[in-house]
Each structure stands twice: as structure tokens, then as C-alpha cells.
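# Just the structure for this:
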Amino acid sequence: MVIVTSTLTPPEGDQIANRLFRLSIGVFFIGGFLTSSVSLLVPQLKLTLHLDYRDALLVQLAFHSSYLLFALPITWIIVRNGYMRAIVVGLAVMTAACLTLTLAQTILSFAMVLGALLLLSAGQTFLQIASNTVVAVIGPSRGAARRLTLLQGFNSLGTVLGPLISAPLLLAELDADAARGVGATLPFAGTALVTAILMLAYFRHRNLLARGEAQPFTQTGRMFQVIRLPCLKWGTAAIFFYVGAEVAIGALLPTVLMRPDRLGVTPVIGGQLVSLYWGGAMAGRFLGAWMMMHMAESRLLLAVALGAVALTLSAIFLPGAFGAGVLIAVGLCNAIMYPTIYAMALPPDARQAPVASMWLCMAVVGGAIIPVVTGALADATALLPALALPAGCYAFIAWFAAHCPKPQEQNS
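Here you go, the predicted model:
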């Protein structure tokens, strides 16, 4: 097996990098839109099918488990065919998944919903590995975290618009007949159209990146050799806990806001208010990209992780609008976590980047496991005390920020 590194061909290197960045905006945006829209399926299916928290959160298990199941074969496809062609395949899979999810919403089949979400996340896995890695390695390594943070800002814009657009369609009615209506199918039917357009755009630019000299790569040996790098090893764990905590809070937030001892709002309003949670991440990412020019990335990550711990624990005890507000504010702390952890963990050697990115992408399975465990805790105890688990996840991220070696020390 060989790794094919993507290189920029002078003298058009800057133009190609800029074009790649512009193409990536659409991919990051639609990924965010889907993530927040899928989270709204948790309260929708819980109310229409009368599920408990654990079963409803199987939505997140299906949506995030493919990152673990398919990351290795998808990495093989990427190193064989290149980043751009892999993104085309990922967008094609996502288009098919969105159409399947539209059908599942029409007939209200929980099993089909879970299957469609597994397929959807398989397509997203292509994008996670290929898009994040190519943006990080194409261009100066010193600016990798800033470039990823800017693109994650567009991802957050998608997560903000997702609840605003999808909540009135998915949560307007709570009975099964309404769930089968046309409105509930529109968010994912529209997304299928967008992913199809993006697929055609990437197919047109499939030769944008030149394929560099092949480098020998022993799949199993190199895979476990790379994960021994300190920042990658602990960064993989940090991604696991970050995604798990963010998804758990985002999925449970509408239910928290509907509680009489918090805001007591309707399901539609609760779903739309989740856009404030994702909106905090959007604002924080653009602000974070500016702050990274003036302070160390690890210090900024430490500060926001400790802030997330404090806010999540406060949400357990503070009543009314205060308790709701501090939980929504966790989104602001989430803002720079993923791109910063990713950039800190990624090895400086571009030949190791696809395998390292595979490990980081596999860690997104935390979004499948942590929410289900949180839901089980909520069923066993109560909803609010279960938020202690996401708080613990943020505590680990703070530890990672304080102890991760500098990027240049990874191979020392």
C-alpha cells in the first residue's frame, strides 16, 4: 500500500489553495447544518414514538458510529485516490443518505432512520478525514489551526441555521400523522440537493491537487506507530470527549429548555433556541481565529475548556433562565475546541497526516457513545444530574491543553 501526498504545483500554488478554501466553505457549512438538524430528531422521535432518553439518543449512536466503523477503509480510499476524489465519493454517499432519510421520515420507520443516519455519517467520514487534513496540510503549518477555525466558523453557521430552518418543520406537530407529512421531509430533501451540487463542483475540480511521489506505507505497523505520538494519542482522546460532550448537550438542550423549572417553552421554540447554542460556537470561532494571532493556542483551549466545565456544572443547579442560559453559553466555549485540538494533534510530517487524521476522525465516535451513556444516566437518575458527564469530558480537554507537548516536540 502507498500513501500519495497531495502537493501544490507552482506557480499556481496560492491560487489553488485559495480555490480549495472556497470549495471547503460549502462542505463545512452543510456538515454543520446536518449535525444540528439530526440533533432535532432526538426530541421529535422521543415525542412521536414515545421513546425514553436512551433509545432516542440512539439517533446519535447511528449518526456518529460510522466514524469508528469506516474510518480505516475510507482512509485507504483516500490514500489510493486522493483527497478531492474522496470528497466527491463522500458527497455522493451523503446525497443518497439524505434521500433515504426523507423516505424514512415519510413512513416514520425508526429502523430506516437509524440506517440512513449510519449511511449519512459514512459520507461525512470521507469529508472529515479528507477536508480537515487537506486544509491543514495545504499551506503554512503555522496557520493550520487558524484556517481550520475559520472554516469551522462556516460549519457553525450551518449549525445555527439548521435549528432555525428545521425545527418548525420537524417539531411543529407531535403526532405520528404530522411526522409523516411533507414538512418533516423538507430539511433532508433540501440537503440532498445541496450535497448533489457540491458533489458536482468537487468533481469538476477533482484534479485540483497534483498527486505527489508515492511513499511506502505499512498499514497496520504505521498506523500504530503514528498513534504513539504524544499529542496525537491524547488529542484523539480529547476529540472523543469533545464531540461526545457537545453532541450530548446539543441533543438534550431542547428537552432541558422545555422543562417547567427552566424556560417551559414549546418543542418548536426549544428546538429553535438551540440555534443560540450553535450560534455561540459560530461567533466564538471567528473570534477565536483572531485571538489565536495574539495568544498561544493551548492557553486559549485551556481557558475555554475550564469555562465549559464551570458552565455545565452551573446548569445543573441554577434554576430558570439562568440555568438555561449557562447551558446555552457552553456553545461559545465549544467554538475553538475541535479545530485547535485537531491542529495540535496532527503531526507536522505530511506523510503521516492521512493516518493521523484517521485516528482523529475515529475519535468522533465519542458523539455516539457519550450521548447514549448520558441518556442512560438521565433515565437512571434525572436529566440535569446527567450533565455531570459532559462536564467531566471538558475537564479532560483542559488536561490535554495543559499537558500536550508543543507541535515541534511531537517527534522528539
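
# Only C-alpha atoms from now on, for both contacts and neighbour counts.
Will do.

# Where does residue 225 sit, in terms of helix or strand?
Residue 225 is part of helix 219-226, with elements assigned from DSSP states H and E.

# for that helix, packing partners?
With contacts taken as 3 or more CA pairs under 8 Å, 6 or more residues apart in numbering; DSSP states H and E, helix 219-226 sits against helix 353-362.

# what's the angle from the helix it packs on to helix 219-226?
80 degrees (axes from the mean of the first three to the mean of the last three CA atoms, to 10 degrees).

# Quick one: residues in contact with helix 353-362.
The list of residues contacting helix 353-362 from outside it, by CA atoms under 8 Å, 6 or more residues apart in numbering, reads 67-69, 71-72, 75, 79, 125, 128-130, 132-133, 137, 223, 226-227, 232, 235-236, 239, 342, 346-347.

# want to put them side by side, so please do this one too:
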Amino acid sequence: MAQSAPSNPALSPAVPAGAANNASNNAGPLVIVTILFFMWGLLTSLNDVLIPHLKAIYTLSYLQAMLVQFCFFGAYFVVSVPAGALIRRVGYQRGAVIGLLIAASGCALFYPASQSGYGLFLFAFFVLASGITILQVAANPYVTVLGPASTAPSRLTLTQAFNSLGTTIAPHLGGILILSGAALGADKLAAMNATELAAYRAHEAASVQGPYLVLAATLAILAVLFALARLPKIVHGEETTAAAGGKASALAYRHLVLGAVAIFLYVGGEVSIGSFLVNFLGEQHIAGLAPAVAASYVSLYWGGAMVGRFIGFAVMRYVSPGKSLAFNALAVIALVLAAIYGKGALAMWAILAVGLFNSIMFPTIFSLALHGLGRHTGQGSGILCMAIVGGAIVPFVQGALADAIGLQPSFFVPVACYAFILFFGLKYAKLHLEADAAA
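Alright, predicted model coming up:
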């Protein structure tokens, strides 16, 4: 996934303790935190390579293959609140170390999974994503406190750009390291006896061992570096009731509820498209690409999000966030429809161009949803964080539809997701203009 998750609901507004905002002192810690953003972007995007690989090895249906994303993004929903409690107990820095070690354990589990079966792979994905969830909850606040508050948006843009760099590089590397072998077709697999089939599956699954053991070692090294780094301590400020508007809960704010639905559908739509890209580009009437070649094109999908972030950063200085969001959602709807009804180069490049317009959606929806929540901002952040579970549900729905009516028409599922985002953007744009007029 190309976005970074918000902080957890259970955490109050945080401030750095002491005079920790000296630029020279913060350069090293900021580099380490930025590497963390890069790593979880890379790990998340590698799923798009592993899904078609595991689908071919274990002759899975699309629905069964989407269990990868179900287990991975389901961890956000399951682990988010416990992660907040853990970090409140042990602190942000130790929490990040724990998250890194759990993620490293998840990567290490890919080795026995390759010798066992699909079920252990799914468990490994859940453990890996649990570590990433804890890591995100712990690391995000550091970006805002490692320097003056006035430059926090630029630091967030920088770290998110490196997150997108990770999502861009991962499919290309995965294509080289994991998908380089030619997978056998279903007819040849059906002709094998049980012993031959087990040997083939073990041989093909073994291609993940080396890459994920390297990732496990890298995460363990980062855990040591993070433990030794001199990072500013974050102290929780007391919540005030003055700015809350008298409402009892964040759920009393309609724009927060709509924003949570939008986050659910956006993450679901983005992840779902990425999950099916290798198979989509492999269709003979689309591009007929081999999996390893198709994986390199998936990098363009995620790379577009990286480029689009910088374009969006400039454009939104002059255009309201709501209008920008609505325009991008409309562009995505048009592109996905072109991919559904088109064929050949038109369908291929249309679906890849979606990444460019995905770029601003997560941070824009997140900021619009939290606008004016006052003391309920922390609770609202957690609701939005848990809504990332859309990355587990929406691909599952599209997988079921792909099995029932075919891969290409199954992309109507993300079209429906972006239709709601279009509505949300237009709704916010109207409210934003009214607020400006009232002011």
C-alpha cells in the first residue's frame, strides 16, 4: 500500500519532551524513520507479486488468492487498538523496535511456509502485517516532532515519497527474484501425481526463501539501529474539552463517518487493483505478459502514486482538497472503465495510469475527515486507521466476482469504490466553500 497509516485512537496528542527539535540532532533519527517508511512500503507492495505466484503454485481461485490481502490488511483492524495500548505502555521507540522484530519474524516464517503450504503463508502474512501496524502507529508521530511544527507537512511529504519509492521498487525486484521461473499451467499440474505435485510446489515456493530471509535480517538490523538511536521522547498532552464542540464522540461528526467509509473503499480499491494487475496484464487480449514482465509494469502503477504526490502537493496550494479529490476520483473511474471495456494497449495503460491519480487520496481523505474534530481527533484517527481493513475486504469481493463473471468485468468493484470517493470529495468541497464564505 502507498500510504502511511494515521496514529492510533488510544493515543492522545503528542509533543516532544525537551528541546529536541534541533535540526542537526534530528537528521539521523529522521533518516532512520524514513527508512522505516520505505521498508513497509516495499513489504506491502511485494504482496502484488506473491499473490499470482501463490495462485499458480497452489492452483487457487481468485477468491482463495485474495486471502493474502485478507490476512495482511485484516491485521490493521485486529492489531491497531492493541498496538496503541502497547505503545502507551512501553513508549514509541520501544514500540517501533517491537514492531520491527515482529515484522522480521513474519518474514522469517516464509521459509517454513515454503516447505509447508498455503495456510502457513497466510499466517506469515498476518504476523508480518501485525508488525507493520505496530511500526506505523509508533513511527508516524516521530515525523511530526523531528523538527519545527511549521515544516511538519514537508517532512510528511518526504517520508511518504520514500514509502511510495518502496512500493515502486518492490514489484520489479519481486518479478526478478520470485517470478523469474515459468509456472506450469493448470493442465500440466493436473497430470502430475501427488508426489510430483508436492515436489513441484516445494520447488516453486522456495523462490521466496532468499528474498524474505534478507528482509528479515534487514528488519532485525533496523530494530537494533532504532533501539540505539537517540530519539526525542514523546509525551502525551492532556486532552482539552474546549474545542470539541460539545459532541460526545467522533462518530457524531458526519464527515468523519463518511471519511472512514472513504478510507475503507480507497484502500480497498487501490489494493484490489494492484493485487490483480499481474493476472490482468497476463490476459491474452490485454497484453499477454509473462508474470515476471508484468510485475515490472506493476512498479509503474505504484510509481505513478509517488510522482502524483509531488504534483498534488503543488496543485493543492491553489485548488481545494475536496475538488482535487473529486477530480482524481473521476479520472480513476474513467480509467478503470477504459480498462474494463478496452483491450490491448488501451486497457493496459489505462489501468496502470490509475496509480497517478491515487496519489493524493489517502492523505486528503484523512485530513478532510479529521477537520474540526477538536478533542476527538485521536479517536477519529483510530477509526480511520481501522478502516484500512478495506484492503482486506474489497479484494476478497473482487476475487469472488472474478471467479463468477471473469477478471476484466470484476473491476467494476473498484469503480464502485471510487464513485463514493467522488461523492465524498464533492461533499467536502461544498462544505469547505461554505466555511470560507462564513469566515
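
# quick one: TM-score?
Scored by TM-score structural alignment, normalised by the length of structure 1, the superposition of the two chains gives a TM-score of 0.89; 404 aligned residues with a CA RMSD of 3.0 Å.

# before we move on, back to that, for the helix holding residue 225 of structure 1, which positions count as buried?
Neighbour counts over helix 219-226 of structure 1 (16 or more other CA atoms under 10 Å) mark 223, 226 as buried.

# Among the contacts of helix 353-362 of structure 1, which ones are in strands?
Nothing among the contacts of helix 353-362 of structure 1 maps onto strands, per DSSP state E.

# Look up which helix or strand the counterpart of residue 310 of structure 1 in structure 2 falls in, please.
In structure 2, the residue matched to residue 310 of structure 1 (TM-score structural alignment) is residue 334. For residue 334 of structure 2, the host element (DSSP H and E) is helix 321-341.

# Return the distance of that helix from the chain's centre.
Put simply, helix 321-341 of structure 2 sits 19 Å off its chain's centre (CA atoms, centre = their mean, to the nearest Å).

# Report the mean deviation for the helix or strand that that helix is followed by after fitting onto structure 1.
For helix 321-341 of structure 2, the following helix or strand on the C-terminal side (DSSP H and E) is helix 344-358. Superposed on structure 1, helix 344-358 of structure 2 shows a mean distance of 0.6 Å to its aligned residues (mean CA distance after the TM-score superposition for structure 1).

# what's helix 344-358 of structure 2 aligned against in structure 1?
Under TM-score structural alignment, helix 344-358 of structure 2 corresponds to residues 320-334 of structure 1.

# what do you get for stretch 78-85 of structure 2?
With TM-score structural alignment as the criterion, stretch 78-85 of structure 2 aligns to 69-76.

# Tell me the buried residues in the matching stretch?
Residues 70-72, 74-76 are the ones in stretch 69-76 of structure 1 that count as buried (16+ other CA under 10 Å).

# again with stretch 334-346 of structure 1
Within stretch 334-346 of structure 1, the residues scored as buried using 16+ other CA under 10 Å are 334-346.

# Stretch 252-262 of structure 1 now?
Of the residues in stretch 252-262 of structure 1, 252-258, 262 count as buried by neighbour count, 16+ other CA under 10 Å.

# Stretch 404-419 of structure 2 too?
Neighbour-count burial for stretch 404-419 of structure 2 flags 407-415, 417-419 (criterion: 16+ other CA under 10 Å).

# got the contact list for residue 303 of structure 1?
With contacts defined as CA under 8 Å, 6+ apart, residue 303 of structure 1 is in contact with residue 398.

# Quick check: closest non-adjacent residue to the alignment partner in structure 1 of residue 421 of structure 2.
Mapped onto structure 1 by TM-score structural alignment, residue 421 of structure 2 lines up with residue 397. The shortest distance from residue 397 of structure 1 to any non-neighbouring residue, by CA to CA, 6 or more residues apart in numbering, is to residue 238 (5.4 Å).

# Please report the distance of the equivalent of that neighbour over in structure 2 from residue 368 of structure 2.
Here residue 238 of structure 1 is matched to residue 262 in structure 2, going by TM-score structural alignment. Distance of residue 262 of structure 2 to residue 368 of structure 2, computed by CA to CA, to the nearest Å: 11 Å.

# just residue 424 of structure 2 next, same as before
The gap separating residue 424 of structure 2 from residue 368 of structure 2 is 10 Å, by CA to CA.

# Spit out the residues that contact those two alike.
Counting by CA under 8 Å, 6+ apart, the contacts common to residue 424 of structure 2 and residue 368 are 259, 322.

# So what's the gap between the helix holding residue 225 of structure 1 and the chain middle?
Remark: helix 219-226 of structure 1 is offset 25 Å from the chain centroid, using CA atoms, centre = their mean.

# now do stretch 12-19 of structure 2
On the basis of CA atoms, centre = their mean, stretch 12-19 of structure 2 sits 27 Å off its chain's mean C-alpha point.

# picking that back up, with structure 1 superposed, average distance for the helix holding residue 334 of structure 2?
Following superposition, helix 321-341 of structure 2 is found to deviate from structure 1 by 1.1 Å on average (mean CA distance after the TM-score superposition for structure 1).

# Please work out the angle formed by the directions of that helix and helix 344-358.
Calculated by the same axes, to 10 degrees, helix 321-341 of structure 2 forms an angle of 160 degrees with helix 344-358.

# Can you point out the buried residues in helix 321-341 of structure 2?
Using 16+ other CA under 10 Å as the test for burial, helix 321-341 of structure 2 gives 321-326, 328-340.

# circling back to that earlier point, pretty sure the match of residue 421 of structure 2 contacts residue 305?
Yes - using CA atoms under 8 Å, residue 397 of structure 1 makes contact with residue 305 at a distance of 6.1 Å.

# hey, what's in contact with both of those two?
Taking CA under 8 Å, 6+ apart as the contact rule, residue 397 of structure 1 and residue 305 touch no residue in common.

# For residue 135 of structure 2, see how far away residue 143 of structure 2 is.
Distance, residue 143 of structure 2 to residue 135 of structure 2, by CA to CA: 13 Å.

# More neighbours: these two, which one.
residue 135 (29 against 21; other CA atoms under 10 Å).

# what about residue 29 of structure 1, distance to residue 150 of structure 1?
Counting by CA to CA, the gap from residue 29 of structure 1 to residue 150 of structure 1 is 11 Å.

# Equivalent analysis for residue 338 of structure 1, please.
From residue 338 of structure 1 across to residue 150 of structure 1, the span is 12 Å (CA to CA).

# now residue 75 of structure 1
For residue 75 of structure 1, the distance to residue 150 of structure 1 - CA to CA - is 25 Å.

# what's near enough to touch residue 123 of structure 1?
89-94.
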